[in-house]
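Q: quick one, what's the 3D model for this:
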Amino acid sequence: MKKLLAPLAIAALLLTACGGGVATAPSSGTPTDASSQTATQKPDPQMPDVVGMNSGKAVNLLSTIGINTEFKGPDGKAFSTPSAANTTVKDASVSAGTTVKRGQRVTITLNASEAELAAQAAATALASQMATRYQFTCTKTNSIYSDKSAFKTTDYRAIWASPDFAAFTQCNVTLGGKSSSDRPALIGDEQIIVDKVASNGGDVSIPSGALIDVLKACALPPDIGYDTSKGPGNNRVEALTISALDKCGDAPFAAELSRIASGQPPARMKDGTYVVGTAIQAGTYQVQVPAGANGVHDCYWERTTTQGGTIANDFISFAPQGPVVTIFEGEGFVSTRCGTWSRIG
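A: The predicted model follows:
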């Protein structure tokens, strides 16, 4: 028996050495999951409530959840750059809460059209420009440019409110930093103002110059001689004051502007010769003695007929108060070294 076992053991050893051992079953790996090899699909989004939302925010929100958008105004016209529009959402083609296929395009209606937005933007830009367009420089001296104490403002109403209003002798005006000699282009309603000056017989050969004259008429009361300051033909000055009344009818000197606009002669005069009723109003006048002055000296006045005859006259060597004279329509009046006469009755 022992002889039989020995050869069997030897045979088993030889088989093992030659790789002939008992075969074992291969180990099984982890089963392959087919779903992990496919990208995870997000569910279709639901339409959020964007009514009343700013259009830019609405675009960002819908884009984030996978909804494409197109915008139009209440006029039905599409926006070229909807996300930049400063508007709010008025309506959407898909109701809030509705499931929308990913990538689907939803139409958003805004509360304003692109044309309306452009007009609003232009109006805002113009208002900003107009706020500082007019520069008024007023002075109590005869020099606008050398007077370091000159009053400067962008609003003629500030001139009226200035404590120096009564002392200002002149105001200079520029448009956007440019004078009339630069001939700046008109903007906003400025052309309408100039067109009205032209329609009333005014000189608009330099449109910016005509506009500046209107603004000057709004800044200070018309001085003596303003009626004829633009040369022959009072309609040239009347045209300016008519437009000035449209622009600054609340001026504290609006009554004087109205007088000039209506073609009525003035009720104040300096030394000179006048036809009563044409160049000066009829009535009773008195010389206004300047503050601090020692009366009136060497004043001569004369009333004349239409043919030049003397009706009445007087030479005043000295008068503590200004002389008084009554003049009548149709006659002439002469004043020499008397100063300024104002009607008192």
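Q: CA only for contacts and neighbour counts going forward, please
A: Noted.
Q: in the stretch 101-250 of the chain, which spans are helices?
A: With DSSP state H, counting those that start in this stretch as the definition, the stretch 101-250 of the chain shows helices at residue ranges 114-131, 156-161, 190-199, 207-219, 235-248.
Q: in CSV: the ones you listed, plus mean neighbour count and distance to Ala17.
A: As requested, the helices of the stretch 101-250 of the chain are exported to CSV (neighbours: other C-alpha atoms under 10 Å; distance: least, C-alpha to C-alpha, whole Å):
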stretch, mean neighbour count, distance to Ala17
helix 114-131, 13, 91
helix 156-161, 17, 117
helix 190-199, 18, 113
helix 207-219, 24, 116
helix 235-248, 23, 119
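Q: tell me how many other residues crowd Thr137.
A: 21 (other C-alpha atoms under 10 Å).
Q: dump the helices of the stretch 101-250 of the chain into CSV; add distance to Leu62 as well.
A: CSV is the format used below for these (distance: least, C-alpha to C-alpha, whole Å):
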stretch, distance to Leu62
helix 114-131, 21
helix 156-161, 51
helix 190-199, 46
helix 207-219, 52
helix 235-248, 50
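Q: once you drop chain neighbours, what's closest to Arg268?
A: Counting by C-alpha to C-alpha, 6 or more residues apart in numbering, the nearest residue to Arg268 once its immediate chain neighbours are dropped is Ser342, at 4.5 Å.
Q: one more to line up against the first:
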Amino acid sequence: MKRRTAAAAAVAALALTACSNASTEGKAGPAAPPSVITSTPPPVITSAPEVAYTPVPITASIQCTGADTEFSTPGEAWSGAYSLCEGTVSGDKLSPKEQQALTTAYGKGDDGDISPLGTLYSMCAQNATDSFGYLEDAGSPEQIAEVRGALLLCPDHPQKGRITQMLAGAEKDNRLSAEGKIFGSGVLTVGKDVQPGTYVTTDVTNCYWERTDRNGNPIDNYFTAGAARVQVTIRASDYSFNSEDCGEWRPAE
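A: All right, here's what the predicted structure looks like:
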């Protein structure tokens, strides 16, 4: 009986050992700690602080024909008698006077284009006896505006009085032309192209004029090979007035 018990115990011990080996077979060892992935942060890009832009005041460079030096202001040229000058400007900070001159001369606002200011500075530098003489012959509205802008830029111009007088005359001529009271050659309809009145022209050669009725028949006509002064009265009852080689007709004074 004891032998069987000892044998049974031996068998039981072997069984327990087998079970213990089976339970641990195939098991992994202790798990490795997880790996830590590190990344390098992107570099911090810093920019230089913005510097506020400071506008640069306008400076002028004026060259006049016959002058040995370059002028930086119109007044420097007034000691001479220059009839032709050219000017350029640099910078971008207009003074109130410069902005007003540009607006008056060219209708320009603050659009950044300051190049025409050089023209106004060059006009201010001109101080010859014949400067701005074109205003007496054919001062267009554009020319008048430009000269007025220049005078705003240089209100102390030595010939301001003379120039102002010519401006007034040119403006009057433009008004009379628009009203049909200053006119030249051609066939003109009375009341539309030309207004009734008495007109004169001067220093003419081979001048011919005629007043006509609605049917084109002459009411009166005239011809001269040369004359210092020719006068005609156009009536409201005339249909047309025609002149050839008579120059410019102006209201008689």
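Q: TM-score of the superposition?
A: In this superposition the chains share a TM-score of 0.42, using TM-score structural alignment, normalised by the length of structure 2; 170 aligned residues with a C-alpha RMSD of 5.4 Å.
Q: quick one on the thing from earlier: what helix or strand is the residue nearest to Arg268 of structure 1 on?
A: Using DSSP states H and E, Ser342 of structure 1 maps to strand 341-343.
Q: which strands or helices does that strand pack on?
A: strand 268-269, strand 283-287 (3 or more C-alpha pairs under 8 Å, 6 or more residues apart in numbering; DSSP states H and E).
Q: for Gln191 of structure 1, find the nearest of those strands.
A: Among those, strand 268-269 comes nearest to Gln191 of structure 1, with 33.4 Å by C-alpha to C-alpha.
Q: which is the succeeding secondary structure element to that closest one?
A: Beyond strand 268-269 of structure 1 on the C-terminal side, the first helix or strand identified by DSSP H and E is strand 272-275.
Q: pull out the buried residues from that next one.
A: Counting neighbours by 16 or more other C-alpha atoms under 10 Å, one finds that the buried residues in strand 272-275 of structure 1 are Thr273, Tyr274, Val275.
Q: quick check: the second one touching Gly332?
A: Pointing back at Tyr274 of structure 1 there. Yes - Tyr274 of structure 1 is in contact with Gly332 according to C-alpha atoms under 8 Å; the separation is 5.7 Å.
Q: report all helices and strands that the host helix or strand of Leu102 of structure 2 contacts.
A: Using DSSP H and E, the element containing Leu102 of structure 2 is helix 96-106. With contacts defined as 3+ C-alpha pairs under 8 Å, 6+ apart, the secondary structure elements packing on helix 96-106 of structure 2 are helix 116-125, helix 141-153.
Q: so which of these is the most surrounded?
A: Mean neighbour counts were compared across these using mean count of other C-alpha atoms under 10 Å; the top stretch is helix 116-125, at a mean of 25.
Q: could you report the neighbour count for the closest residue to Ile62 of structure 2 other than its chain neighbours?
A: The spatial neighbour of Ile62 of structure 2 that comes closest, neighbours along the chain excluded (C-alpha to C-alpha, 6+ apart), is Gly87 at 4.3 Å. For Gly87 of structure 2, the tally of surrounding residues (other C-alpha under 10 Å) stands at 25.
Q: and the angle for the helix or strand harbouring Gly87 of structure 2 with helix 116-125?
A: Secondary structure from DSSP H and E places Gly87 of structure 2 in strand 85-90. Using axes from the mean of the first three to the mean of the last three C-alpha atoms, to 10 degrees, the interaxial angle of strand 85-90 of structure 2 with respect to helix 116-125 works out to 140 degrees.
Q: quick check: buried residues in strand 85-90 of structure 2?
A: By 16+ other C-alpha under 10 Å, the buried positions in strand 85-90 of structure 2 come out as Cys85, Glu86, Gly87, Thr88, Val89.
Q: any chance of a markdown table for those residues, columns distance to Arg3 of structure 2?
A: Shown next, in a markdown table, are these (distance: C-alpha to C-alpha, whole Å):
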| residue | distance to Arg3 of structure 2 |
| --- | --- |
| Cys85 | 142 |
| Glu86 | 139 |
| Gly87 | 136 |
| Thr88 | 132 |
| Val89 | 130 |
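Q: now, among the residues you listed, which is nearest to Gly161 of structure 2?
A: With C-alpha to C-alpha as the yardstick, the closest approach to Gly161 of structure 2 among the buried residues of strand 85-90 of structure 2 comes from Cys85, at 20.6 Å.
Q: does that closest one touch Cys64 like I think?
A: Yes - in this structure, Cys85 of structure 2 is within contact of Cys64 by C-alpha under 8 Å, at 4.0 Å.
Q: hang on, the earlier thing: does the residue nearest to Arg268 of structure 1 touch Met269 like I think?
A: Yes - the pair Ser342 of structure 1 and Met269 passes the contact test of C-alpha under 8 Å, sitting 6.7 Å apart.
Q: who's more crowded, those two?
A: Neighbour tally, Ser342 of structure 1 and Met269, criterion other C-alpha under 10 Å: the higher count belongs to Met269, 22 against 17.
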